[in-house]
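[1] Quick one, fold the following:
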Amino acid sequence: MTTSLSSPTLPSAPASSSTLAGQVLGPDGTFRPGRLHFGARITEVEALDRAPDRWIVPGFVDSHVHGGGGGDTMDGPEGVRLLARQHARHGTTTLLPTTITQTWEQVMAALGGVREVMEAGGVPGGADLPGAHLEGPFISMGRLGAQPPYAVAPAPPLVAEALASGVIRAVTLAPELPGALEAGLAFAAAGARVGVGHTLADADTVTAFLRAVRGAGGRVAATHLFNAMGGVEGRAPGPAGALLADPEAYLEVILDGHHVHALSFLLARAAAPGRVVLVSDAMRAAGLGDGESELGGQPVTVRGGRATLGGGALAGSVLTLDGALRRAVQAGVPLAEAARMLGAAPAASLGLHDRGELRPGLRADVVALTGDLTIESVHVGGQPIPLDRPCLEMP
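    Prediction:
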């Protein structure tokens, strides 16, 4: 199967005609009172003089999510279905099931599981799946973070096999690995967003890598900026500094109160206006509360919304994107701008031009929020998502 990364089509079953009134976020980035008319796609945004106290925003797009609701991408199709349903309840209408570094056979099996779910028409009651994020195994053994020690260099046969799965929408690469540049160009040519992460590279290496991929027409990004790549120093800006300085890179940030300080988030916002992408990096424990879990076969403990390995290192997150939205607003970001970090920016970073904004002709991926930014309703392609579990409080 060859790579096919055009925007996915909507399910053949049409959504019934619906309306939703409130303060509607327009493509110009401002809220205005209005009524949204939609089936599977938005048909009209009707202007109103007054509207209910409800925020209506584009559905959230999560480009980096390993699991949730007890499911994990590495589990295969059923794990993908579980995580897609869990995150949809929290406003995520599009997501990329994300792999973790494991044996190559396990990684390819996980990609096959994503493909199986996509070919079956997606996940009823869950987020749309336009592809997968290949986060492992083309990363540095020196910057594994919470990833198991199965990292390998992106040799051409492995890259070709991954691309042949037909589902790669985003990839993470450590630029210092042998063959990383050639791999980045191959993924970019196939339409995948190329992210830099889990890397020991210096700033010059990262800068040259980003320029080469952009020069070939590719879209570039930081995989969870600041995490698993070191910080920024005056004489050693490192990967984070190179990514912050790049004029076109999208910057993933895990805004869960544990991975990134609020000031570091605001630094990214100042450096890359319109290009900050909030992600969950969620693991299977997301939505299950405190207790014991696992990530890539490693025991994980969740306490107070913080997931750690046995030695105390962070192990992914239990974040959902409604929590990330509230944290962004608490940090001082206007709601309209924060909503862009969850909708328009990630959609653009992934080349998904049929979503991310509320305008006629686009997918009816819609989230309604109460005045205190609690999820009130979610529609994926016009279909309502059952909110049969209470929304989690912000960790």
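
[2] Could you use CA atoms for every contact and neighbour count after this?
    Will do.

[3] contacting residues around R214?
    R214 makes contacts with V220, as judged by Cα atoms under 8 Å, 6 or more residues apart in numbering.

[4] Okay, and T172 sits in which element?
    Using DSSP states H and E, T172 falls within strand 168-173.

[5] who touches that strand?
    Residues contacting strand 168-173 (Cα under 8 Å, 6+ apart): 3, 5, 63, 96, 130-136, 138-139, 162, 180, 184, 187, 191-199, 223, 350.

[6] Alongside the first, I'd like the structure of this one:
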Amino acid sequence: MLGSRIVSDSAVAVAGAGILYAGPEAGLASGLAAELPGAGAGTLNEVQLAPGQLAVPGLVDLHCHGGYGTDFPSADAASARTALRRMHAAGTTTVLASLVTAAPDDLLSGLEVFAGLAEAGDVAGVHLEGPFLSTARCGAQDPRWLRAFDPDFAGALLAAGRGQLRTMTYAPELPGAHELVDLLTAHGVVPSLGHTAAAAHDAGASLARAAAGLASARASGDPDLAMSGSVASGPAVPTVTHLFNGMDPLHHRSPGAVAAALRAARAGKAVVELIADNVHLDPYLVATMFELLGAGNIVLVTDAMAAAGLGDGTYRLGPAEVLVQNGVARLESGAIAGGTASMLDLVRNAVTAGVPLEAALRSATEVPARVLGASGKIGTLAAGATADVLLLDAGLQATAVMRHGVWISEG
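    Predicted coordinates for the structure are as follows:
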């Protein structure tokens, strides 16, 4: 897969942690091959794809609370790294670590842990799902810790993130939401509308404000107003946290935030998250969203929690206990509490639902990379990009994974 197209008779050449060449196989001239480490010594490694195999960029997950028994909101660095290695080996080579709403000290300490992991290159940064969310649409978020915008606490969160806070989910109807959006965008943090009971006009106005603020931050080029590698170098659009989940259902007399999100995404002024795990969303709806909005305005996300990659049982999601039965995670109240599918599961589910493979892959690679301000660096097979490569068989199962130029495995 080159760019957003599946192309036959192609080649990808890797040197160190980066891609040296990606394009037609005929274009990989002998002169270029000689530049690769080991070529002159006859030790150049070459992988020929079998019939039906496909090389695609490593997948990018913008919303992940953990997996393989590890709950990111309560994890230490060592346990988080162990889970991340397994996620990487399963094909998700870039992960944005998501923290749910929790006690203030827990949020701050979680940010500090994952800021360190981001600085080390283990994660792409942090996504805060809260705490400025609606109690009416809290879902699995603990209502004890939800609050209206507090500038002092918001400043403390930004400081604890050390420039690694990438996105924050917020409810636009809460007091002070405009000020929160302005603060986030001024720091290059992508506002993500969600867990909201907002009316359509309010939600639409907030998304427009967020888009304007991000565009201003990007245009300024001021490094003090944007994190390194953040949206300052990417698209000036906000996101919508797990569209349809954590918000009022679309109703013809009360359209709510869903209608505003759809209009903004259709206009290219927002990117919506879809959890295509066949639990959070019906497959028919997933295919409908791709047809109506286009893959370029959609990111597939797992919303994964500690049970992802494992079996049924009892797990944690931040301060909450979660029971997983038949792969579905729920609180005691019955509320869905995160997902258990992988990014590759989502791609397969979307394709089974009728989404073209190129479109599903684009929403799992190129589009989330743009949200992170990392276009051309991750989520693509192109010269100059990081060498994150996923080899798939005809059934879209992973057969090999390369991250940063190194072949990896779960073992």
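
[7] follow-up on the earlier one: what range does the helix or strand following the strand holding T172 of structure 1 cover in structure 2?
    Remark: after strand 168-173 of structure 1, the chain's next helix or strand is helix 180-189, criterion DSSP H and E. Mapping helix 180-189 of structure 1 onto structure 2 (TM-score structural alignment) gives residues 177-186.

[8] mean distance, that stretch to its aligned residues in structure 1?
    On superposition with structure 1, the mean distance recorded for stretch 177-186 of structure 2 (mean Cα distance after the TM-score superposition for structure 1) is 1.4 Å.

[9] what ranges do the helices span in the stretch 201-350 of structure 1?
    Remark: helices assigned in the stretch 201-350 of structure 1 by DSSP state H, counting those that start in this stretch are 203-215, 238-245, 262-271, 321-330, 335-342, 344-349.

[10] G69 of structure 1 is nearest to which of those?
    Among the helices of the stretch 201-350 of structure 1, helix 321-330 comes nearest to G69 of structure 1, with 14.1 Å by Cα to Cα.

[11] Where in structure 2 does the closest one fall?
    Using TM-score structural alignment, helix 321-330 of structure 1 lines up with residues 343-352 of structure 2.

[12] Relative to L274 of structure 2, how far out is L165 of structure 2?
    Look at L165 of structure 2 and L274 of structure 2: by Cα to Cα, to the nearest Å, they are 21 Å apart.

[13] of those two, who's got more company?
    L165 (29 against 26; other Cα atoms under 10 Å).

[14] Give me the aligned partner of that one over in structure 1.
    Aligned by TM-score structural alignment, L165 of structure 2 pairs with I168 of structure 1.

[15] Roughly how far does that match sit from A132 of structure 1?
    5 Å.

[16] circling back: the match of helix 321-330 of structure 1 vs structure 1, mean deviation?
    Its aligned residues in structure 1 lie a mean 0.5 Å from stretch 343-352 of structure 2 after superposition (mean Cα distance after the TM-score superposition for structure 1).

[17] just checking, which of the contacts of strand 168-173 of structure 1 belong to strands?
    Taking DSSP state E, the ones among the contacts of strand 168-173 of structure 1 that sit in strands are 63, 96, 132-134, 193-196.

[18] Highest neighbour count among these?
    V194 leads these on contacts (other Cα under 10 Å) with 32 neighbours.

[19] re the thing from before, contact partners of the match of helix 321-330 of structure 1?
    Against stretch 343-352 of structure 2 from outside (Cα under 8 Å, 6+ apart): 59-61, 90-92, 275-278, 283, 286-287, 300-302, 357, 360-361, 364, 396-397.

[20] Give me the buried subset of those residues.
    Buried members of these, counted by 16 or more other Cα atoms under 10 Å: 59-61, 90-92, 275-278, 283, 286-287, 300-302, 357, 360-361, 364, 396-397.

[21] Where does stretch 282-299 of structure 1 end up in structure 2?
    The alignment of stretch 282-299 of structure 1 onto structure 2 (TM-score structural alignment) spans residues 304-321.

[22] buried ones in that stretch?
    Along stretch 304-321 of structure 2, these residues count as buried under the neighbour rule (16+ other Cα under 10 Å): 304-309, 315-318, 320.

[23] which pair in these spans the largest distance?
    Every pair of those checked by Cα to Cα; the farthest is G309 and A320, at 19.4 Å.

[24] before we move on, back to that, sort out which one of the ones in strands among the contacts of strand 168-173 of structure 1 lies nearest P386 of structure 1 for me.
    Distance to P386 of structure 1, by Cα to Cα, is smallest for L96 among those, at 20.7 Å.

[25] was I right about the closest one contacting G67?
    No - counting by Cα atoms under 8 Å, G67 is not a contact partner of L96 of structure 1; they are 10.2 Å apart.
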